[in-house]
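Asker: Below are the sequence and a predicted model for it; my questions follow.
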Amino acid sequence: MNDQFTAAAAVLKKLNQHGHEAFFVGGCVRDLILKVPVNDIDIATSAKPEEVIAVFPKTIPVGIEHGTVIVREAGVSYEVTTFRTEGEYTDFRRPSSVSFTASLEQDLARRDFTFNAMAMDEEMRLYDPFGGKRALQNKVIETVGDSRERFTEDPLRIMRAFRFAAKLGFILEERTKSAAGDLAFLLKKISAERKRDEWLKLLSSPYAVRALKMMESLSCLQQLPGLSSASTELSAADWTNLRTNAERMALLALLLKKTEILHFLREWKLSSSDIKMTSAILSAVSVCRLPLSWNLYTSGVDTVISALRVCGAAAGFCTYAEEERMQQAYQQLPIHARSELPVSGLEVSRFTGEKPGPWLGELLMMLEKAVVTGEITCSKEDVIQYIRRWKDERNPPSHA
């Protein structure tokens, strides 16, 4: 038995000893069968929340109205949720009501996909009433029950289907595929934040291009923020070498030839830090024709390398060698910050005899660029000569 499950089995055992049924459920069972790393272990039980709290000395009632209690066991937190059924979905996200049940099968029946509707008991016996293991073996994504009903309850499940396709390399089962295409328009009912989270997970997955092609074929991409004009350019790019969400969103904006960048990024409800970094990457892309040394200096090596990856992904070429060259070029810059100039702003002001003003910042930037691009060396003598020439050009001698 997997060490994680061995430790978590203590929770199941205690619940069983107190007369309650308890099972591992959902994604942890799926990932165990797939033999991939398991992130979180979730547990479902016939015990009511108050009964769970009575069994364990350390609990946190995080979602007790929905039947969820966090149990702390041997220093690890486990979400333990009472078997439940759900009422109608009225807001395309949450059920209008939740009812506790004693039936594991009823609890599994409310889940999205068959491979997420499996359970295992303390002895690791599999309970699979909807054929989830078969779906994994056949590498297909299929909903539990009626696909149209599942997607209408929460249209985000359409995006989750494609995200699993991107993660696992699976295809959509025909009924599931047909319903996803027919109901794609419902994605507009979902908040941008929820779509963003699934979208970024999809783009960071190993089979992202395959999933994007599926979305294109079913006209699902056009339902996402700012993607109404998307066609085949997204699936033609290579997303696998990108490292951050900022790089992925920069590539998206580049492929779609977006001009109102901030508006586009805000449509996706990105964090302010992601917006700032994405904008910086796109700026580095736009000034790539400037001398490399100056681009590295002003943008920073990490941003320039991100811009390089984005350009490589758009054009379909590998950038590993170029990334190494960028690192070396950055290390060889004569300075890496204004503070490394051999003169300070105060010294420049004294030397010119002028009061500080906007001219001072402009001159310091001119000095930085002259040093970085090799026009002058970083010696104090060269810098002072540059300032003297600047002063003469600014205040040419008068002739009687």
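Answerer: Happy to help now that I have it.
Asker: Only C-alpha atoms from now on, for both contacts and neighbour counts.
Answerer: Fine.
Asker: Run a quick neighbour tally on residue 396.
Answerer: Residues lying near residue 396 (other C-alpha atoms under 10 Å) number 10.
Asker: do residue 131 as well
Answerer: Residue 131: 16 neighbours (other C-alpha under 10 Å).
Asker: Equivalent analysis for the one 3 residues further on, please.
Answerer: The number of residues packed around residue 134, counting by other C-alpha under 10 Å, is 13.
Asker: And the one 10 residues further on, by the same measure?
Answerer: Under the neighbour criterion other C-alpha under 10 Å, residue 144 is assigned a count of 23.
Asker: these two touch, right, it and residue 106?
Answerer: No. Applying C-alpha atoms under 8 Å, one finds residue 144 not in contact with residue 106, separated by 11.4 Å.
Asker: Helices along the stretch 151-300 of the chain, start to end?
Answerer: Applying DSSP state H, counting those that start in this stretch to the stretch 151-300 of the chain gives helices spanning 156-168, 174-182, 192-203, 208-217, 233-236, 245-255, 261-267, 272-286, 292-299.
Asker: Check which residues of the second one are buried.
Answerer: Neighbour counts using 16 or more other C-alpha atoms under 10 Å place 176, 177, 179, 180, 181 of helix 174-182 among the buried residues.
Asker: how would you label residue 77: helix, strand or coil?
Answerer: Three-state assignment for residue 77 (DSSP: H, G, I helix; E, B strand; the rest coil): strand.
Asker: one more structure, for comparison:
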Amino acid sequence: MKAKPIIDTFEKYGYEAYFVGGAVRDYLLGEPIGDIDIATNATPTETLSIFEKTVPVGIEHGTVLVLHGNEGYEVTTYRVESDYSDFRRPESVTFVRSLTEDLARRDFTINAIAMHPSEQLIDPFNGQADLHNQLISTVGLAEERFSEDALRMMRAVRFCSQLDFTVTETVKQAIKTYHHLLQNIAVERIQVEWFKLFAGKNVKQGLDMLLETKMYESLPLLKDEHNVIQRLSDHVKSSIKHPEVVLALLSLLSDSWTLSDWVKAYRCSNQQKREANELVKAFKIYQINGITNQLLYQLGRNRFSQFLELLQQFEFYEWSLKGLESMYNQLPIHSRKDMAIEGNQLLNLRPDKQKGPWIGEYLQLIERMILSGELLNQYEAIERQVKQWKTQEND
């Protein structure tokens, strides 16, 4: 791993350090590795003294960002945690020198494995067995883990989708009993897990677990329209990487809630709302007219991958990204800037008119005619068309 020199440095100074968490899990599964976290018996002060380039990002909780090359790696001191009064964060942490004590505070056994760069594994809670059996099991009692941090229940369901694993019966029963605690969690944190669920390799499994455990009863809007979960389970045919596609799909499958409702309830950005709205409009046009020049133009090249992702959930597989891009490249114009006329020139062609909304209306009509092939994107051709409209208006 790229972060091996950091562990080497700790050992040079007489400390121990290990890779921990999701990076180890994904390495053992042969999956792409995301963020690399390191745990050490060095205190934050000792870590700061060892490395030249550091950022004390969460020093009160034992975390220091160590910069190496062009990357930053979170290094956290072994710790144990106090009670969780808000069902999300411990009131305080205590630094310890024992790796096993540190691993014991983690959520699931598959995330409680430590690995040395020599590939020696420290696995006190049999996480490797759960990886082999494709199971999500908590470290210790599920009731305690979920009461400490209610978001762990959402993470359990997300891992069902992300890893194509199943939860143990113990975990499932605990979620059924304790999912109401999710109502204490900030929506922004739920939103992150929600979108990650859709990006997994077995979305249907994650959604079915939401239904089976009735966790939807504690999630925004879904508690009032849980049929959406069943519809999603029926429709989603592949992973959805783009959050705006998830929002568009929710809007299309919901009877009770609009796109604006979903955006507001899950605290999504205005940009996500705009892009999801464009996808919904494009999908409805596609259902009527299929792929047209006008549709490709309205979408724009940047939204093709999202649009295809949405189409695939409704089993429309006849188009490829390469195919859409090829058609897009052949469009006569790609934006209004490409048109052979602009507003001031239109005004010059119609000295009988004052400035007003008609200019935008003309431009829109010219734009549409160029895209449909009714009008060449040449000034002379457009000039003739404008003069023809003037004659028709005067008749």
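Answerer: Perfect, I can see it now. Keep in mind that what you see is a predicted model, and the values were worked out from it rather than measured.
Asker: Overlay them and tell me the TM-score.
Answerer: Scored against TM-score structural alignment, normalised by the length of the second structure, the superposed chains reach a TM-score of 0.90; 389 aligned residues with a C-alpha RMSD of 2.4 Å.
Asker: still on that earlier bit, closest to residue 196 of the first structure among the buried residues of helix 174-182 of the first structure?
Answerer: When the buried residues of helix 174-182 of the first structure are compared for distance to residue 196 of the first structure (C-alpha to C-alpha), residue 180 wins out at 18.1 Å.
Asker: Could you provide the buried residues of helix 174-182 of the first structure in TSV, with additional columns for distance to residue 193 of the first structure?
Answerer: TSV is the format used below for the buried residues of helix 174-182 of the first structure (distance: C-alpha to C-alpha, whole Å):
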residue	distance to residue 193 of the first structure
176	24
177	24
179	23
180	20
181	22
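Asker: and those residues, which two are the farthest apart?
Answerer: 176 and 181 (8.8 Å).
Asker: before we move on, back to that, got the helices of the stretch 151-300 of the first structure as a markdown table, with distance to residue 129 of the first structure columns?
Answerer: Formatted as a markdown table, the helices of the stretch 151-300 of the first structure follow (distance: least, C-alpha to C-alpha, whole Å):
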| stretch | distance to residue 129 of the first structure |
| --- | --- |
| helix 156-168 | 20 |
| helix 174-182 | 18 |
| helix 192-203 | 27 |
| helix 208-217 | 28 |
| helix 233-236 | 36 |
| helix 245-255 | 38 |
| helix 261-267 | 41 |
| helix 272-286 | 42 |
| helix 292-299 | 56 |
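Asker: out of the ones you listed, which comes closest to residue 69 of the first structure?
Answerer: So among those, helix 192-203 is nearest, using C-alpha to C-alpha, at 23.7 Å.
Asker: tell me the angle of the closest one relative to helix 156-168?
Answerer: Per axes from the mean of the first three to the mean of the last three C-alpha atoms, to 10 degrees, the angle that helix 192-203 of the first structure makes with helix 156-168 is 20 degrees.
Asker: name the helices or strands packed onto helix 192-203 of the first structure?
Answerer: If contacts are counted by 3 or more C-alpha pairs under 8 Å, 6 or more residues apart in numbering; DSSP states H and E, helix 192-203 of the first structure sits against helix 156-168, helix 245-255.
Asker: what residues are up against the most centrally placed residue in the second structure?
Answerer: In the second structure, the residue lying closest to the centroid (C-alpha atoms, centre = their mean) is residue 195, at 4.4 Å. With contact taken as C-alpha atoms under 8 Å, 6 or more residues apart in numbering, residue 195 of the second structure is in contact with 243, 246.
Asker: Aligned counterpart of it in the first structure, please.
Answerer: Under the alignment (TM-score structural alignment), residue 195 of the second structure pairs with residue 200 of the first structure.
Asker: cool, and residue 126 of the second structure?
Answerer: In the first structure, the residue paired with residue 126 of the second structure is residue 131, using TM-score structural alignment.
Asker: Check whether that match really touches residue 116, as I assumed.
Answerer: No. With contact defined as C-alpha under 8 Å, residue 131 of the first structure does not reach residue 116; the gap is 10.2 Å.
Asker: residues touching residue 10 of the second structure, list them.
Answerer: So residue 10 of the second structure contacts 16, 17, 42, 50 (C-alpha under 8 Å, 6+ apart).
Asker: Chain neighbours aside, what residue packs nearest to the second one?
Answerer: Beyond its immediate neighbours in the sequence, the residue positioned closest to residue 17 of the second structure (C-alpha to C-alpha, 6 or more residues apart in numbering) is residue 40, lying 4.2 Å away.
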